Every structure is written in structure tokens, then in C-alpha cells.
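S.K.: coords below, sequence missing:
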């Protein structure tokens, strides 16, 4: 599994639909794509929320990002992430 940060921005319409039920639907959709939500945070500023998720691969990350946008009306920017420890190991080879 790989870790991805999913940065979300609400549309004016999607803000009206915020609810625990919708959060549960999003979590279920991520699981449907083979993923797990590690954590999620609501933010103030240009980005409204961030999800930290584990997904099997980039293909599933792309599918999940688009499927969430369709389901929720929230646009996501999804980025792969590695731990600093893994990053240091990777950079030793450069």
C-alpha cells in the first residue's frame, strides 16, 4: 500500500451537504477501491480538508480521487507521499 494526501476544496453546493453520513459514504468509497483512511482533517484557508489514505497503487488513487469528486462535489488534488525516513533512504542512492 502507498500513502496519498488528498487535498479537498468544497464547491458552494457541496458545503450545503456536509454531514456525518456523507463522511461515511466517502470512507466506504475509499474502502471499495482497496484503501483505508488513516486520518482526515478540516482546514481553514485555500484547502478545506485533507485526507491521508493508504491505497494499493496510483491507478486506484486516480480512480478514488475522481469517484470522490463525483460522489461529493469536492475537487481533490491527490499526491503520493513517503515518510521522511524512506525519503532519506531513497536519496542515499542519488
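M.R.: The structure has been received and is ready for your questions. Given the structure is predicted, the values throughout are model-derived calculations rather than measurements.
S.K.: When you work out contacts or count neighbours from here on, use the C-alpha atoms and nothing else.
M.R.: OK.
S.K.: Please, which helix or strand holds the most centrally placed residue in the chain?
M.R.: Among the residues of the chain, the one closest to the centroid is residue 6, at 2.9 Å (CA atoms, centre = their mean). Following DSSP states H and E, one finds residue 6 within strand 2-10.
S.K.: this is the other structure I want to compare:
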């Protein structure tokens, strides 16, 4: 199952919701969304700095990630960025694949 690292930053309205519900309430909301699409939440961490929260989630496919991303962004409560995470074994497989590429200057 594909794994994704999510970086999220709350807007002012999103922060008001966090203050009202608490971190546990927001984690429950995340779990509801992810499990509804057949995924699991591996971890949720609140942070300081550029991002307010980071998550690692597993989803059945990239289309599920896109659906979540579009829905969350449309709410206006969060700005998010999803990064696909690849295992060492997946990168090993990628290094064995032949790619017919020629650089522009070659």
C-alpha cells in the first residue's frame, strides 16, 4: 500500500477548529477520512515552524491521496503537501529498470 508523508499548515479558521476540538479531535477526523478510503494512519505529529502537523499515512492508491488532498484543500482550513514515500526495496527496483533517456546536450 503506498505510503505518504503529509505536511499541513492550518489557516486562521483551521487553527480555531484545532483550539476548539484539540489535537485528539483532529487526529480522529484524519483517521475517519483515511480509513473511509481503505487506508491507515501510521503517525500524527504536531510541530513548530513552517508546518503545524506532519502525518504518515498508507492509502490503497495515489488517486485516494488526490481525493483527500482536493477535499481538504477545498475546505480552506489547511494548506497541505503530500510526498510519496518509497521503500529501500522500491528504489532498488527502480535502479534496475532500463530507461531510454538521452540528455539534451548528449
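M.R.: Ah, there it is. Not measured: the values here are computed from a predicted model.
S.K.: quick one: TM-score?
M.R.: A TM-score of 0.84 describes the superposed chains when it is computed by TM-score structural alignment, normalised by the length of the first structure; 94 aligned residues with a CA RMSD of 1.8 Å.
S.K.: quick one on the thing from earlier: tell me if I'm right that the residue nearest to the centre of the first structure and residue 78 touch.
M.R.: Yes. Taking contacts as CA atoms under 8 Å, residue 6 of the first structure lies within contact range of residue 78: 4.4 Å.
S.K.: Checking my notes, residue 80 of the first structure in a helix, right?
M.R.: No. Per DSSP: H, G, I helix; E, B strand; the rest coil, residue 80 of the first structure lies outside any helix segment and is strand.
S.K.: For residue 51 of the second structure, see how far away the corresponding residue of the second structure for it is.
M.R.: If you follow residue 80 of the first structure across to the second structure using TM-score structural alignment, you land on residue 84. Using CA to CA, to the nearest Å, we find residue 84 of the second structure at a distance of 17 Å from residue 51 of the second structure.
S.K.: Could you pull out the buried residues of stretch 73-80 of the first structure?
M.R.: 73-76, 78, 80 (16 or more other CA atoms under 10 Å).
S.K.: and which of those is nearest residue 94 of the first structure?
M.R.: Each of the buried residues of stretch 73-80 of the first structure was scored against residue 94 of the first structure by CA to CA, and residue 80 proved nearest at 19.7 Å.
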